[in-house]
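K.L.:
coordinates only, sequence not included:
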């Protein structure tokens, strides 16, 4: 099972109404074919209702913990865009990710 598939599976505990996970590893220094270390996550869940962004991120980090490098996993960076369903209904898409400073252009 790929890291992306595992992450998507772990995030199901938040009962997402929408989940979009993009492997952005190829945009970062040290990329090699098949690397899964940098992800952009857009997640919409009722679990975020009444919670500030920091708490939303903490919920995502808790669900993803086994895959994060700080816990012995392979995910080095996880850009999190967490919304409630009502917030998501007024947004076209999550913001673009910045370019990696270490990536050869």
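P.N.:
Good, I have the coordinates. Note that the coordinates shown come from a computational prediction; the quantities given were computed from them, not determined experimentally. Numbering: from 1, shown residues only.

K.L.:
CA only for contacts and neighbour counts going forward, please
P.N.:
Noted.

K.L.:
residues making contact with the host helix or strand of residue 7?
P.N.:
Per DSSP states H and E, residue 7 falls inside helix 3-11. Outside of helix 3-11, the residues within contact range by Cα atoms under 8 Å, 6 or more residues apart in numbering are 19, 21, 23, 36, 60, 63-64, 67, 74-75.

K.L.:
let's see 7 Å
P.N.:
36, 63-64 (Cα atoms under 7 Å, 6 or more residues apart in numbering).

K.L.:
structure B:
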């Protein structure tokens, strides 16, 4: 059986292998951008993604360095014709995620 989301599957596999995330959310936003001029002739339905990833691999690294880690891992998919056109990232450490949860709980 062929996957209907091969790019998303590849992103998930690569990020899971490289970063062993405690949280990994991948949202395919391609449908929101299908009408944009650069996407009109694209044969791919998987071009725009939002990724939230929590990993201890990001400890003591600033956001730009974390993003470079992910971009470097997905370099081939981002440079390929019909590959990833846009990748929005939210990178956190487990400690940052825990603090975020605690703040949200206090606000409720």
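P.N.:
That came through fine. Keep in mind that this is a model prediction, so the values were computed, not measured.

K.L.:
what does the helix holding residue 7 of structure 1 correspond to over in structure 2?
P.N.:
Structural correspondence for helix 3-11 of structure 1: residues 7-15 of structure 2, per TM-score structural alignment.

K.L.:
dead centre of structure 1: give me the residue that sits there.
P.N.:
What sits nearest the mean C-alpha location of structure 1, by Cα atoms, centre = their mean, is residue 41, with 2.9 Å.

K.L.:
what's that residue aligned with over in structure 2?
P.N.:
Correspondence of residue 41 of structure 1 to structure 2, assessed by TM-score structural alignment: residue 51.

K.L.:
that match reaches residue 29, doesn't it?
P.N.:
No. The criterion here is Cα atoms under 7 Å, and residue 51 of structure 2 misses it with residue 29 at 10.3 Å.

K.L.:
how many residues are close by residue 101 of structure 2?
P.N.:
As a burial measure, residue 101 of structure 2 scores 12 neighbours (other Cα atoms under 10 Å).

K.L.:
and it, helix, strand or coil?
P.N.:
Secondary structure, DSSP: H, G, I helix; E, B strand; the rest coil: residue 101 of structure 2 is helix.
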